[in-house]
Structure formats: structure tokens, C-alpha cells
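# Got a predicted model here, sequence first, then my questions.
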Amino acid sequence: MNTFFAETDAVGGSLGLSAAVAALPLVTFFIMLLGVKARAHVAGLVSLIVAILVAIFGFSMPWDLAGMSAIRGGLYGAFPIVWVILMAIWFYQITVLSGRFEDLRRTFDAIGGGDLRIQAILIAFCFGGLLEALAGFGAPVAITATMILALGVKPLKAAITVLIANTAPVAFGAVAIPITTAGEVGGKDAATIGAIVGHQAPFLAFFVPLILLFILDGMKGVKDAWVPAVIIGASFAVAQWFTATYFAYQLTDVIACIVSLGVAVVFLRFWKPRGVAGVRERYNLPPLDVNAKSDLTPMRVWMALMPYAIVVLIFGIANLATGVATWLKTTNVAVHMPLLKERLVTAAGKPVKSDYSFTWLNNPGSFLLISGIIVAILYMIFNEKGRYALRFGDVVQEIGRTAYRMRYSALTIVLVLALAYVMNYSGQTVAMGEFVAGLGPIYAFLAPSLGWIGTAVTGSDTSANALFSKLQVAAADNLSHQGVTGVTPELLLAANTTGGVVGKMISPQSLAIAATAVDMEGKESEIFKAVLPWSMVFLLAVCTLVFLQTNVLHFLVTGH
């Protein structure tokens, strides 16, 4: 049988040359976006073709395996990734169709004193973090982007805001699946890795609200509202640190988001926003009528918040109730991929795991569908004498309208995941990783860049850890043999996870999701150019922190 295993030095027997050739698909994608200014799905298609050609002619992968790798990735892109995003936007649209979203906006007005900057931080950072903790898969970006857009924030700023806000919680997203994966693949204790990540991610979390202020309203916004931004960031960071270190790393984001949101609500009862009139004028919004009496009743506030309470409840039961979570896994359907299962092997001759798991029920999209149906039914029952009339037919039709609206973004995501799987199975991604890992002692500084690359390619911190965890452990062992002190496998696994956090905002998948949510389909390149500098700054900060953890800040690894 004509089997294939990935060789990371396949091009001319040189790891460096192989890594350079392996980078061509990614370079092509970003050149197409920024240089040619092609639409994202066109850039994805061209890059996929380049990846297949590199796999065949550079890494000697048989053409049929390269094609089947693309199909395998495309399937995963379509389901569950596109399914999750479709359901997230549809779920939001239910609140719009019912008229309840306007009440939600006014509720955030009341909490933030009419300051859209504070409201945007509460939605993108605190609420978005809670969605990331439970759902992941792009759902937080899709939902919070539409909510911030409704506040009056311009589409580009809304997209940038949610992508940057989504950095801090990603490491512990979807009940800390990235960290659990790092532990399983790397053969190390996940709780120890989670504790180290809990000593890295909070440094990002503290500064994110201040950065969001700057994005939303420049230095004027920072001067006006730095106090609540610091309070929100600090409370999130402290809760994240404590939970990851002393409690349960799986619940880190859930607790951090609830704590920061609660602290913000209490603080804003005593602190009055400054410059509200100015920011509303700069956003061309009508002046805030401070004398107007709100007709929001407690019942209307509850009905506006109720959809998201149901989301938290459904996701909490699905992920945290052991019996339910175990049962849900039994509903997964394993689909064997022809060719890949028989012919794709490791260097040792063992089959590479290539089955496609059809998680028709056990995925965030299906949980959102269930949540949406429950919300729609409750809205139809409690319609306050027709004031919030909602027809079930409209709810069903909205799925079709949403699917049509995001058709190009869906195609982009399918193509990007196809690209990622071709690069992964052919050895291109690992070739880049091994090249970076072979740079000697400086690797302690560069370790997070592997997670950054992996997440930028796949759109998933979990996937980045699945790709590079073994490599990070091997790199730590090699550095130890070279006499480099302070570098432990757990530290590098944590570095891979936190590096992936700051790479997610430039992932083509994330760009497509954000563009769809804010009605900027085809303008992904504008979003990319805006978030790339922030991603690089964050990466430099994480690399510096990890390097310091190998020496002067080693107590952040050992705990003493």
C-alpha cells in the first residue's frame, strides 16, 4: 500500500528550506488580502491551491491524499464551524425580530450611564468572555459584534473591538479545552499547565479594556474612562489568576467574567462616566436625555437578558454536568475518511487520526439552536399583549436569510480549514514549527510564536496545541540537555497556549466571522490591517513574559 508520512525536511533535505516553502500558502493568503485586495474567499481558494501544490511537489504527498486532506478540512469548516456561526447570528436575530434587543441595548445604557465605550467593553470583554468560556468556535465574536454594532459603533471599530476583546479568554475557552488538549498531547498535567497560563493571560487581560477604550475613542476615551477600564481589567485578571491557580482551570473564564461584570455593575453605581456627550457627538448619536424617565420594567429587563441566561444554562449543563457531557459524546458519529485512514501514517508507521467526527448534537451550534428555539417559544408566550409579537415562521425563515447573507464567509471558512488540514497532514505546519524550535536557547523567547502561527493558520488555540504540544515538550527536553535552565515542558506548553491566544485575531476564520457579523463581507483585509499591529504587540509581550519566566520570574512557573 502506498502510505505517506510527513517529513519536515522533505524539501532538499533541509529543514530551513522546507519551512520557507511551507510558509508559501500563508504568505500567499496575506498577499492576496493586502496586496491584491482580493476578497477573502478568493484569497482562501488561491492559497489552498498553493498549499496543495506545495504538499505534492515540495513534501511529496500523493495528489489524492492532498485532495482528501482538503476535503477533510472543508468538512470540519462546514460543520461545526460554519454551523456555529450561522446559529450565533440567527440567535441574535431572534432578539431583534422580537424587539427585545432594543431593551437589551437600553439595559446596557442604564448600566454604563449611556457611555457606549463602557457598554462596548462590558459586552465584548465581560459578556463575550463568558460566551467564549462556554461556546468558543467564533460564537462570541459573531454575537458580541452584532450587539456592539447596535450601540452605534461603526462596523470596522466594532470588528476590531470584539477581535481584541476575544484574546484574554481564549486560552480557557470552551471550558479550557485548549489547555486540556495541551496536557493530553504533551503528556503533562493539564492543571499545572492551566496554572502557568493563569500567570500569563491575566497580564493581557488587565490591559485589554484600556486598549479597547483607545480603539473606541482614542486618548480622549482613555482619559475619560480609564478608571472603570482598570477596575474591569484588574478584577478579571485577579479572578483568572486565582481560579486557574487554586480552583478549577476549566472554570477560569466563567468565574473571571462573572466577577468582572459584577464588579463593574457595582462600581458604575457610584462612578459617573465623563465625556458621554462628547463621545455620542463624535459617533453622531442623539444626545442622552438625562431627564427622560425610563419605561424599562424589571420584567422587560429580564426578558431582554433572558436569552443569554438560557445560553449560559444550556452550555453550562452540556459542559459541566458530567452525566450529560458523557452522554453527549456518545451521540458523535465517526466518519472514516477514504484514503487518509488507510494511507496516512506517522514516521513509526502508525495510522494518523483522520476520522471526521460528525457532532450533530454535541457542538456549540446545536446548543445555540436549542437555546434559540426555547427563547423563541418563551418570547411568543410572554409577548406583553402583542407588544413583542414574534411569529415562529419568521424565526425559521431567518435561518435561511442568515445563511444567504453569510454565504461568502462560509465559503472562506471552508477553504481556510481545507488549507489548514493540507498543511497539517503534509507536514508543512510542523516544518515551520520544528525550524523555530531548533534555534537554540533563543527558543525560550520564541516559543509562543508556534502557538501564534498554529492559531493563525487553523483559527483554533486547541488545534494549535494539538499540532505543537509534542514539539514543545521535545524542545524543552533538548534545551535542558543543552544546559539551558528554567525551561520546563509545562512552561512551553503554556507558552504555546498563550501565544495562540494573540494569534486568533488575525486568523482568516476569525476575520471572516467578524466581517460577516458587521456587514463587511469582502473587506476582511481592512480588518486584518487594523488588528495585525495589535497581534504583533501582544505576541512580543507574551514572548517577553515567557522568557522572563525562565529566569527572574521563574516563581510564576514553580509557584514559589
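Structure received.
# contacts and neighbour counts: CA atoms only from here.
OK.
# Can you give me the neighbour number for H41?
By other CA atoms under 10 Å, the residues close to H41 number 25.
# That one: what secondary structure?
Under DSSP: H, G, I helix; E, B strand; the rest coil, H41 falls in the helix class.
# how far away is the closest residue to it other than its chain neighbours from A38?
Using CA to CA, 6 or more residues apart in numbering and skipping the chain neighbours, the partner closest in space to H41 is T412 (4.2 Å). T412 sits 12 Å away from A38, going by CA to CA, to the nearest Å.
# More neighbours: which of the two?
The residue with more neighbours, out of T412 and A38, is T412; 27 against 19, by other CA under 10 Å.
# Please give me every residue in contact with the more buried one.
The contact partners of T412, taken as CA atoms under 8 Å, 6 or more residues apart in numbering, are A40, H41, V42, G44, L45, P508, Q509, A512.
# ok, second structure coming up, stack it against the first:
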Amino acid sequence: MYTQIFDPVAHSIAASAAFAALPLLTLFVLLGVLRLPARWAALASLVVSMIVAVFAYGMPGGQVVSGALEGAAIGFFPIIWIGINAIWLFKLTQESGHADVLRRTLAHVSPDQRVQAVLIAFCFGALLEALAGGGAPVAICAVLLISLGVEPIKAATVCLIADTSPVAFGALGLPITVLAKITHLPVHDISVMVGRQAPLLSLFIPLMLVFILDGRRGLKEVWPLAAVAGLAFAFAQFAGSMLLPVELVDIVAALVCAGASIAFLRAWAPAVLRADLNAPQGVLAQSGARGAAATNNGGHGAGLQGAALAMPMTGGGAAFERNPQQDARARAAFADTPRDSRAEILRALAPYAAVILVVAATQIGFIAHAMGALTSTFAWPGLHVVDPKGAPVSAVTAKFEWLLSAGSIVLIAGALSVPLLKLDARTAARTYVKNLHELRWAVFTVCCVVGVAYIMNLSGQIVTLGIWAARAGTAFAPVSPVLGWFATALTGSDTSANALFGMLQLTTAHHTGLSDILLTAANTSGGVVGKAISPQNLAVGAVAVGMVGREGQLFRRVAGWTVLMIAALSLLVWAQSTPLLGWMVP
């Protein structure tokens, strides 16, 4: 039996926290400073966490190994499991050619790449996050942007930043429902509080995306659409958190955002277009097909790069001269792009509609009961860990919802989509195997990172860091979202971050006199920012745009933006902990 101790180094919380922080420091230094691939940075962090657990905390080596294996198992199922199946779902549309239909449909809304980035990365990405999460929005939206001519690294950066604010209510509200179970706080109260924090990010993210693509000129020319998209999503998320079940908040917000953006574009267009002006007419319709063909012949990364190289533009078209004649040529090129029939467009959307239908079916009592019957709950072998009071640590019990997990729901939807897309079972199976092979390093990275989280949680390193942070007293309020930021960056999942730090935030609230609803919600809201720099999302994004092994480059692109966002959230949470904005706490 291993009994957790939170001050093992010289009976000092500060000294112990210095050791407990080593795995996190290892991960971020190797990834962001030394530019190692995410898989090796994650593996090194895992090794450091095991060494600290054994030699600083005195945890038996056998239990350390067992805890790492449990974390790896959870990292695969359910965390990366949803990403695997969501990307496979999109690859099915590529195999059938309907990814091009979807791309052309989105392109016909506007020929401007900055507009397309807002619609795809923010609006469509938010819907994917609401339905599935797990890195799927980054992978799918990055592929779509590349097929429209966006530079690969910009496409990945834009999608990583866009996949933040929807995360709190993502994967059918899973982060909030897990937090409520752990803390025994009302789901609705947490939802309302998160709805008064996360929408702050939603207001500004579309503006960030436009700036990343086209700098200040982009902001000057496209800010009206970015403002409409941000306001629509933020308002719908804020209102939905109070009026809707937590599972539906982001689904409704994404649909409202998309509807408002498309309606606005019917009455407004950028003064200057940013499109592929040098390409002959019809090249935009053909490039995606060439990219898909390259994917089939030369691997996922090569195919995506092929789709990007098929477009002569670079960096979102920053080198193009601007004049009315070129704008006219751009509009003509897009006007000549073939339009697909309504039936083909509906078929392209069928996989995502299938996800919604399967999700709805799981809300029906007898179906949910039947699917829930295939659930395994058991004590993980080799783990005998108790807290200082002698109570078993919750992480020693593993639970696998084989059919009710979000990843399995997407897998079922994918199987239903095969005949709808006019594909055969052999093609679907071959695509799945190929997808697993392409994501092998992303899977390895996630398993290592979640292994780190489990070792730190089981050994007591996580609690040590929390106790040290709680010494700030009421000044802890602005630190609260930072913990969620770090935890999500470490685990790649806001849900896992809530599982790690939810009780810590609750305990800290009770010791400092701060609101427990405020701090627990701040953990979730801060976690959405950490999603952008998590090794899981970086690995998935790198695979999607053909940059495997260059995750450090993506990390440096997005890290500054996440610092800006977490600083804004910290300021907001601090104000909500004072009479200034205390009225916002339910």
C-alpha cells in the first residue's frame, strides 16, 4: 500500500513543488525551446515523472509502472480514441470525393480565404468540437483550409487557436459533467459560470484568426465578419449555458454562429479579396482532388502537402497586388468553380448529421441503457494507493464505456456513413487501418502525456503543486485558470484537466473563502486555452498538415496567443472574485 505524502522533500511544500514541477518543465522546455518532436518530449517527461515519483515521493516502482500503463490506456481510450474515429470519418468523405464537395460548398460562400478561415476553423470547427472533440476539429479543418490554398503551418496555427473557446462545452459537455461528478457541484451552476468566462475568448478568436492569416491588413478588411462571428458565438454560448442542457450548448452556438456569419456575408463582402488570383479558372476545384489522390498514393502528410502545393499562392496570398481587375478575376475564377447538386451536398454533410443522430439516440432511455451495459469498471491491477486520510485515490479505479464514449459514437456514425457515401466495407476498413498508421505517433504522444498525468496524480505531485499555489490565499483567484491551462496542456483534454485539478480547486476554494463554483469553472475555462498547446493537439495538427516532427514550430506559433488569452481570463476571474464582478457568480 502506498500512502500519498505531499511534502516529501525536507517536509517542505515549496521544495516538494520544485521537484513536482520537473515533469512539466521537461515537457515544455524540450517541446518549445529545444524543438524536439512531441513524442520524444512526452516520453522524456514520462521518464522524469516516474523518477520523481520513485525517488522523491517514495512510490513503489511497480505501482509507478502500473500507473503509467493505466494512464496510457486512458490516453488511448477514450481520449485519442475520439480523434482517431473523427479523422477516419473525414477520410471517408475524402475517399468518396465528398470532402471536395464540402470544400467547394464552403468556397462558394466567399472566395476570400480569410472569410473561409472564419467559417471553417471557427464555425465548422466549433461544431466538430461540440460533437466530438479530441483533436478532430484541428485535423479536419486544417485539411479543408489547405485544400483552399492556405499555407500548411498557417492552417494548423489557425485551427489550433480556433479550437479553444468551444472546448469547455465540447464533446457533448463532457468536461463540465465530469467536473460536476468529481466535485459534487450542480452541473447547471458550473455551466452558467463557464458561460460567463469562456465567451470572452469567443469574442476575439475570429479576429486572431484573421490577423494570423493576413496581419493588420486582414483585420482592417475583414473585422466586420470576425466581429459578427465572435459576437454570435459568444452570445449563444452565454445564453445556452443558462437555458440549454450542457450537451447542446456548443452545438447550438456553432449553428447560430454559422447562420449569422453566412447571413451577414449575403449583405457584406471584403473590400479587397484574398484569393488565388494567379491560378487558372477551375484550379481551386481541381486542387482538392489532386490532394486527395496524392493522399491515396503517398500517405496522409504527403497528400496534404500536395493539395497545398497545387495552389500557387503562399501565406494566404500576402504577395498579391490589389486592384479591382484582380478582384474581378478572383470572383470570376470562383464563379466558374462547378457547383454541386443539393443531393451531393447533403451526402457530404451526412456523416456529421449521423453523429448528431447517434448522439440523440443515446439520450433515449432504453438505447442508453443497452449501450451502457457494455461498460467495464474495475480496480486497476497493481495499484494500491490511498490519500493521507486512508481513502483510496479515485484514479486506482478504471472505467471504460465501450459504446457510450464519444469516440465510439463517432465510430458508429462512421459505419452508418459508409453506405451513404457509396463506399464499400473493404474501402472503409482499409482507410481505418491507414488512418491508425498515420496517427501512430500522435497516439504514442497522447499515451505518454496522460501517463505523466496519472503518475503525478497517483504519487501526489499534482496535489503538492496545488497546495503550494493555494498559499496565495484570495490572490489564488487569478491563478486558478492557469492551473487548468497547465493541466490541459499536459493531458490534451479539458476533461482530464478537470479530473486532475477539480477537487484541488474545490479544496482551495474552501481554504481561501473563494467561491467553489468560480474556481472549479475557472479550471475548465483556463483549460480551453491549454488545448492549443497540448502535445495531443500539436501532434494531430502536425500529422494533418504534413509537419510530423515539427510540433515545436507549431508550439512557438501558438504559445504567445495562449499566454495572451490566459492573462485575459485570469484578470476576469480575479474581477469575478471581487465585488467588481462578483455579481456574475451564481
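Structure's in. What do you need? Every value quoted in this text rests on a predicted model; they were computed, and no experiment measured them.
# Can you tell me which of the contacts of T412 of structure 1 lies closest to L390 of structure 1?
Set against L390 of structure 1, the nearest of the contacts of T412 of structure 1 by CA to CA is A512 (30.0 Å).
# What's the closest one aligned with over in structure 2?
Taking TM-score structural alignment, A512 of structure 1 has A539 as its aligned residue in structure 2.
# wait, that match sits on G552?
No: under the criterion of CA atoms under 8 Å, A539 of structure 2 makes no contact with G552, lying 9.7 Å away.
# Give me the common contacts of those two.
Counting by CA under 8 Å, 6+ apart, the residues touching both A539 of structure 2 and G552 are A38.
# Which of these two has more residues huddled nearby?
Neighbours of A539 of structure 2 and G552, each counted by other CA under 10 Å, are more numerous for A539; the result is 30 against 25.
# separation between that one and A302 of structure 2?
Per CA to CA, A539 of structure 2 is found 16 Å from A302 of structure 2.
# sorry, back to before: with distance to R280 of structure 1 added, can I get the contacts of T412 of structure 1 in JSON lines?
Formatted as JSON lines, these follow (distance: CA to CA, whole Å):
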{"residue": "A40", "distance to R280 of structure 1": "33"}
{"residue": "H41", "distance to R280 of structure 1": "36"}
{"residue": "V42", "distance to R280 of structure 1": "38"}
{"residue": "G44", "distance to R280 of structure 1": "38"}
{"residue": "L45", "distance to R280 of structure 1": "41"}
{"residue": "P508", "distance to R280 of structure 1": "32"}
{"residue": "Q509", "distance to R280 of structure 1": "32"}
{"residue": "A512", "distance to R280 of structure 1": "29"}
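# dump the residue contacts of the aligned residue in structure 2 for V254 of structure 1.
Under the alignment (TM-score structural alignment), V254 of structure 1 maps onto I251 of structure 2. Under the criterion of CA under 8 Å, 6+ apart, the neighbours of I251 of structure 2 are A126, L127, A130, L131.
# Confirm S45 of structure 2 sits in a helix?
Yes: assessed by three-state DSSP, S45 of structure 2 belongs to a helix.
# wait, isn't it in contact with V450?
No: S45 of structure 2 lies out of contact with V450 (CA under 8 Å); the separation is 10.6 Å.
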